[in-house]
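J.: Pasting a predicted model and its sequence here:
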Amino acid sequence: MAKLLYSASMSLDGFIAGPGGDMSWLAEHVGPNPAVDELVPRIGALLVGRRTFGGDDPYKGRPEEGQAFGGAWSGPQFVLTHHAPEIQVPDVTFVGDLDTAVAAAKAAAGERYVNVLGADIARQCLEAGILDEIFVSFAPVLLGDGVRLFDHPGGSTVQLERLSLTSAPDATNIWLRVLGR
């Protein structure tokens, strides 16, 4: 059965996007990363938050714009939203509730990962107790403000287990298993 994996690139001070969801900061840090290259073929479906789906793209203005993992991955995407667009998007299903979105994404992923993209949807999955793993690629930059990897003031402590720690030319990666609260 598919596992839910939240993956993100993050600044050293804990932000996955700059103010207003700005992703331009990431463009200069996207480069060779063997851990990401190994992860991508293990992804069977994406579970994406609406803001992430319609938000800024680190590949803006480049041929890879609008493509998951810069075009290295393609497949079914499930976008959690209460306001689906009227125009259909190929390989994208808009879903109105978390349980339905997760079930559909897991069915589509088969034995591979459902990759969660977006801080708010990752937080919802964590709170629901359904997030299995977290992969973070730390970029050598301090953003100072923006969207945090996880933001839940007053939230409870979540225990994690390190599965791996690797480095790439412009990143340090940590892969964690969610043990629970």
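T.: Cool, got the structure. All values derive from a computational prediction rather than experimental measurement. Numbering: from 1, shown residues only.

J.: alpha carbons only for contacts and neighbour counts from here, please
T.: Noted.

J.: Just give me the longest helix of the chain.
T.: helix 98-109 (DSSP state H).

J.: what's the angle between the next helix or strand after it and helix 98-109?
T.: Remark: after helix 98-109, the chain's next helix or strand is strand 113-117, criterion DSSP states H and E. Here strand 113-117 runs at an angle of 130 degrees relative to helix 98-109 (axes from the mean of the first three to the mean of the last three CA atoms, to 10 degrees).

J.: Got another one to weigh against that:
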Amino acid sequence: MSRMLYSVTMSLDGFIAGPGGDMSWLTEHLGPNPTVDKVIGEIGALLVGNRTFRGDDPHRGTESEGKPFGGGWTGPQFVLTHHIPDTPVPGVTFVGDLDSGVAAAKAAAGDKYVNILGADTARQCLEAGVLDEILVFIAPVMLGDGVRLFDHPGGTNVRLERVELTHVPHATSIRFRVVG
């Protein structure tokens, strides 16, 4: 049975995108990373938030633009949105609610991970109790403002258990299991 994984690159000060969803900061931090390569091989489907799907792309202006993991991964994508477009997008299924999106993505992923892209979608999965793991790549930069890794107005306490820690020249990654 598939598991739900939120994987993301974050600045040291906790932002996954700059102000207005800007992802240009990430471009200089992309590069060979054995942990990313391993995770890509474990992904069976993507569950993507609408803002992430339609948002800024660190690969803008290259042949990798618009491709998950810069073209390093292909497969079924499920985009969570309240506004399903009239024109189909090849390889993308638009879903109107979290439950049907999670069910469809898990069915498509088989025994591999459903990788979540988008902070709000990850928060919704966490609140619904369906998020199993979080993998954070910490880039050596501070942005000072933008989209936080996790935002819960009023605060909350999410217990995590570290299961892996890796280092490469341009990032450190920490993998957690969601405990409760």
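T.: Looks like it arrived, so ask away. Not measured: the values here are computed from a predicted model.

J.: Any idea what the TM-score is?
T.: Here the TM-score for the pair of chains, by TM-score structural alignment, normalised by the length of the second structure, is 0.99; 180 aligned residues with a CA RMSD of 0.5 Å.

J.: before we move on, back to that, mean deviation of the longest helix of the first structure from the second structure?
T.: Compared with the second structure after fitting, helix 98-109 of the first structure has a mean deviation of 0.2 Å; criterion: mean CA distance after the TM-score superposition for the first structure.

J.: Nearest the geometric middle of the second structure, what residue?
T.: Geometric centre of the second structure, nearest residue: residue 117, 2.6 Å, by CA atoms, centre = their mean.

J.: can you pull out the strands in the second structure?
T.: 3-11, 15-17, 43-49, 77-80, 92-95, 113-117, 133-139, 147-148, 160-168, 171-178 (DSSP state E).

J.: Including distance to residue 68 of the second structure, could those strands go into JSON lines?
T.: Formatted as JSON lines, these follow (distance: least, CA to CA, whole Å):
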{"stretch": "strand 3-11", "distance to residue 68 of the second structure": "12"}
{"stretch": "strand 15-17", "distance to residue 68 of the second structure": "16"}
{"stretch": "strand 43-49", "distance to residue 68 of the second structure": "9"}
{"stretch": "strand 77-80", "distance to residue 68 of the second structure": "9"}
{"stretch": "strand 92-95", "distance to residue 68 of the second structure": "11"}
{"stretch": "strand 113-117", "distance to residue 68 of the second structure": "10"}
{"stretch": "strand 133-139", "distance to residue 68 of the second structure": "16"}
{"stretch": "strand 147-148", "distance to residue 68 of the second structure": "19"}
{"stretch": "strand 160-168", "distance to residue 68 of the second structure": "21"}
{"stretch": "strand 171-178", "distance to residue 68 of the second structure": "19"}
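
J.: who wins for proximity to residue 28 of the second structure among those strands?
T.: Nearest to residue 28 of the second structure among those is strand 133-139 (9.7 Å), distances taken as CA to CA.
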